[in-house]
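Undergrad: Attaching a predicted model along with its sequence, questions to come.
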Amino acid sequence: MEQLWRDLSQVVLADRTLADVLAEVTTLAARSIPGAESTSITLIRDDKAFTAAHHGEMALAADEMQYEQGYGPCMDAGRGGVVLRVDDMETEQRWPDYTARVQGIGVRSSLSIPLPYQGNAIGALNNYSSEPAAFATPESLAVALEVAEAVAVAVANADAHDRLGEQAMNMRRAMESRAVIEQAKGVLMAQRHIDAEQAFDVLREASQRYNRKLRDIATGIVQSTSGGGAATRPRG
């Protein structure tokens, strides 16, 4: 387990997509859990479940079967925050429709561990095997629980980093929009000898008249005064 924590701590978050980060995390998890042939991370947001990353096609196919039906061990583990182990899909009675279908892709046993974060479950770490009772040993469950805790931290950190990057991008775009609008207002104030409020009204009316974003109208005005090409001039 110490090696897993070291490996997870070395996962690079900067300049990578959340999907890439979680794919690496899932591969590390799959190598650590005894009995796991295929592993996936199910995340739940607004009660919607999806596979954020997977190692092996068996896990992805098994997850998607559960999403189609709206229930199953990985979804119930993620929603309920409980460990759900299936020792043999042939005799399992809790999800009869799912277990009957999943045997067709070779799954005989599974282990779904909730991903705990700040007192809540944000999803589940899912492990699948083509052998019955692959996760029935105390060692397998103990390792899986520790792995899930480590994965939950990595998922939360990667998700937070991804959201922070998106927020920074949105803020940068907003600042750029603000800057070009202020430039366009300055152009209109100089050309028409009007104040800042009147200049903004001209931009807003042009945006409504031409059904274009305010930023696009402003960009056209700035470009038309800097040799950037012809632009639609708002009429006031």
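TA: Nice, thanks for sending it over. Numbering: from 1, shown residues only.
Undergrad: Every contact and neighbour count from this point should use C-alpha atoms.
TA: OK.
Undergrad: does residue 88 count as helix, strand or coil?
TA: Of the three states, residue 88 takes coil under DSSP: H, G, I helix; E, B strand; the rest coil.
Undergrad: tally of neighbours for it?
TA: 19 (other CA atoms under 10 Å).
Undergrad: thought it was touching residue 106?
TA: No: between residue 88 and residue 106 there is no contact under CA atoms under 8 Å: 11.5 Å.
Undergrad: Which residue ranges of this protein form strands?
TA: 38-45, 48-55, 84-86, 109-117, 120-129 (DSSP state E).
Undergrad: Kindly reformat the ones you listed as JSON lines and extend each row with distance to residue 187 and mean neighbour count.
TA: Output for the strands of the chain, formatted as JSON lines (distance: least, CA to CA, whole Å; neighbours: other CA atoms under 10 Å):
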{"stretch": "strand 38-45", "distance to residue 187": "46", "mean neighbour count": "24"}
{"stretch": "strand 48-55", "distance to residue 187": "48", "mean neighbour count": "21"}
{"stretch": "strand 84-86", "distance to residue 187": "65", "mean neighbour count": "21"}
{"stretch": "strand 109-117", "distance to residue 187": "52", "mean neighbour count": "27"}
{"stretch": "strand 120-129", "distance to residue 187": "51", "mean neighbour count": "26"}
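Undergrad: ok, structure two:
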Amino acid sequence: MSSPFVATSDPLWPDTLLSLLLSTDTVEGFLHELTLLTVAALPEGGMCGVTVSYDSHAMTIASSDELTTAVDRIQYRTGEGPCLDTMSTAVAHHIPDLSAEPRWRAFCTEAFASGVRSCLSLPLLGPVGTVGCYNLYNTHVSAFDDDARSRMGVFTGNAAGAVALALRMADQSKLNEDLHATLASRSVIDQAIGIVMAQQRCPALEAFALLSRASQNRNIKLHDLAAEIVTTVGGQTPGSSAFEPPG
């Protein structure tokens, strides 16, 4: 489905971000459109996700595509990666070539196997601290050269202000509800991935790919397919206390 928002100026400009903020009804919708705007400003092969910290857990609240979400999940599952370090230190981290990066080897190995070749994690710094983190991935080696990093640094500064404003404008209870629902959905998908891994004896990324293809072939949402699998195997409907995320 195409985006309802059409930028009328350079997507890096603050007035474009303000127009985007005013044209979307929810924080989740704004952040998703923001990732699409970001991808438009990236080199070819680019992907984007936005990570926030919720109840001491890092989570992807919006992404430009499912692969980004899957690669983000590698960091959360392994407990290492440039995004997590950027979130904790507010320092940007750049990996020109995942195959040659000595840091975060567990993450780099799995992300490389998924097709990611380079990445850039940038802190979203708001008035009172780190609002979140940009996770920028690319299917090409050395995709984020000096010019690209400089350009994205400017964009991140503008985007951080827009994200901070969106969070302040949102009703806090509604925001918590949206975040809780998103975390619950991710929990169900993770449960289904674990089931497929056990049944097919395959790694997590392959299990996620199998679920994604099945979702597309059956023309149903990934979450709905995951809920169906979990219900069939576990005998409980997701949404019961057993499947509620921590909070």
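TA: Looks like it arrived, so ask away. No experiment lies behind these values; they were computed from the predicted model shown.
Undergrad: quick one on the thing from earlier: save the strands of structure 1 as JSON lines, and put in distance to residue 165 of structure 1 too.
TA: Converted to JSON lines, those look like this (distance: least, CA to CA, whole Å):
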{"stretch": "strand 38-45", "distance to residue 165 of structure 1": "19"}
{"stretch": "strand 48-55", "distance to residue 165 of structure 1": "18"}
{"stretch": "strand 84-86", "distance to residue 165 of structure 1": "34"}
{"stretch": "strand 109-117", "distance to residue 165 of structure 1": "21"}
{"stretch": "strand 120-129", "distance to residue 165 of structure 1": "20"}
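Undergrad: among the ones you listed, which is nearest residue 70 of structure 1?
TA: Nearest to residue 70 of structure 1 among the strands of structure 1 is strand 48-55; the distance by CA to CA comes to 8.8 Å.
Undergrad: In structure 2, which residues correspond to the closest one?
TA: Counting by TM-score structural alignment, strand 48-55 of structure 1 pairs with residues 57-64 of structure 2.
Undergrad: can you list the residues that contact that stretch?
TA: 28, 31-32, 35-36, 39, 47-53, 69, 72, 76, 84, 179, 182-183 (CA atoms under 8 Å, 6 or more residues apart in numbering).
Undergrad: if you set the cut-off to 7 Å instead, what comes out?
TA: With contacts defined as CA atoms under 7 Å, 6 or more residues apart in numbering, stretch 57-64 of structure 2 is touched by 28, 31-32, 35-36, 47-53, 69, 76.
Undergrad: Let me have the residues you listed in TSV, adding distance to residue 132 of structure 2 as columns.
TA: Converted to TSV, the contacts of stretch 57-64 of structure 2 look like this (distance: CA to CA, whole Å):
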residue	distance to residue 132 of structure 2
28	14
31	11
32	14
35	13
36	17
47	17
48	13
49	10
50	7
51	6
52	4
53	7
69	15
76	15
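Undergrad: which among the residues you listed gets closest to residue 189 of structure 2?
TA: residue 69 (11.3 Å).
Undergrad: picking that back up, from the contacts of stretch 57-64 of structure 2, which two are the most distant?
TA: Taking CA to CA as the measure, the contacts of stretch 57-64 of structure 2 span a maximum distance of 22.6 Å, between 36 and 76.
Undergrad: More neighbours: which of these two?
TA: residue 36 (21 against 18).
Undergrad: State the distance from that one to residue 90 of structure 2.
TA: 23 Å (CA to CA, to the nearest Å).
Undergrad: What of residue 171 of structure 2?
TA: Here the criterion is CA to CA. By it, residue 171 of structure 2 lies 26 Å from residue 90 of structure 2.
Undergrad: Same check on residue 35 of structure 2?
TA: 20 Å.
Undergrad: go on, residue 15 of structure 2?
TA: As judged by CA to CA, residue 15 of structure 2 and residue 90 of structure 2 stand 25 Å apart.
Undergrad: More neighbours: which of these two?
TA: Set residue 15 of structure 2 next to residue 90 and count neighbours by other CA under 10 Å: residue 90 wins out with 20 against 15.
Undergrad: Could you find the counterpart of that one in structure 1?
TA: Counting by TM-score structural alignment, residue 90 of structure 2 corresponds to residue 81 in structure 1.
Undergrad: next one: residue 192 of structure 2
TA: In structure 1, no residue is paired with residue 192 of structure 2, using TM-score structural alignment.
Undergrad: if I look at the nearest residue to residue 44 of structure 1 once chain neighbours are set aside, how far off is residue 173 of structure 1?
TA: Take residue 44 of structure 1 and drop its neighbours on the chain: the residue closest to it by CA to CA, 6 or more residues apart in numbering is residue 123, 5.2 Å away. The gap separating residue 123 of structure 1 from residue 173 of structure 1 is 32 Å, by CA to CA.
Undergrad: residues in contact with residue 35 of structure 2?
TA: 48, 49, 63, 64.
Undergrad: 10 Å - rerun?
TA: 41, 47, 48, 49, 50, 62, 63, 64, 65, 134, 135, 136 (CA atoms under 10 Å, 6 or more residues apart in numbering).
Undergrad: right, and the fifth one touches residue 84 too?
TA: By that I understand residue 50 of structure 2. No: in this structure residue 50 of structure 2 lies outside contact range of residue 84 using CA atoms under 10 Å: 11.8 Å.
Undergrad: Now do the shared contacts for the two.
TA: 72, 121, 133, 135.
Undergrad: List the contacts of stretch 205-223 of structure 2.
TA: Under the criterion CA under 10 Å, 6+ apart, residues 66-67, 70-71, 73-74, 110-111, 113-114, 184-190, 192-202, 204, 224-229 lie in contact with stretch 205-223 of structure 2.
Undergrad: just checking, which of those residues belong to helices?
TA: 66-67, 70-71, 73-74, 110-111, 113, 184-190, 192-200, 204, 224-229 (DSSP state H).
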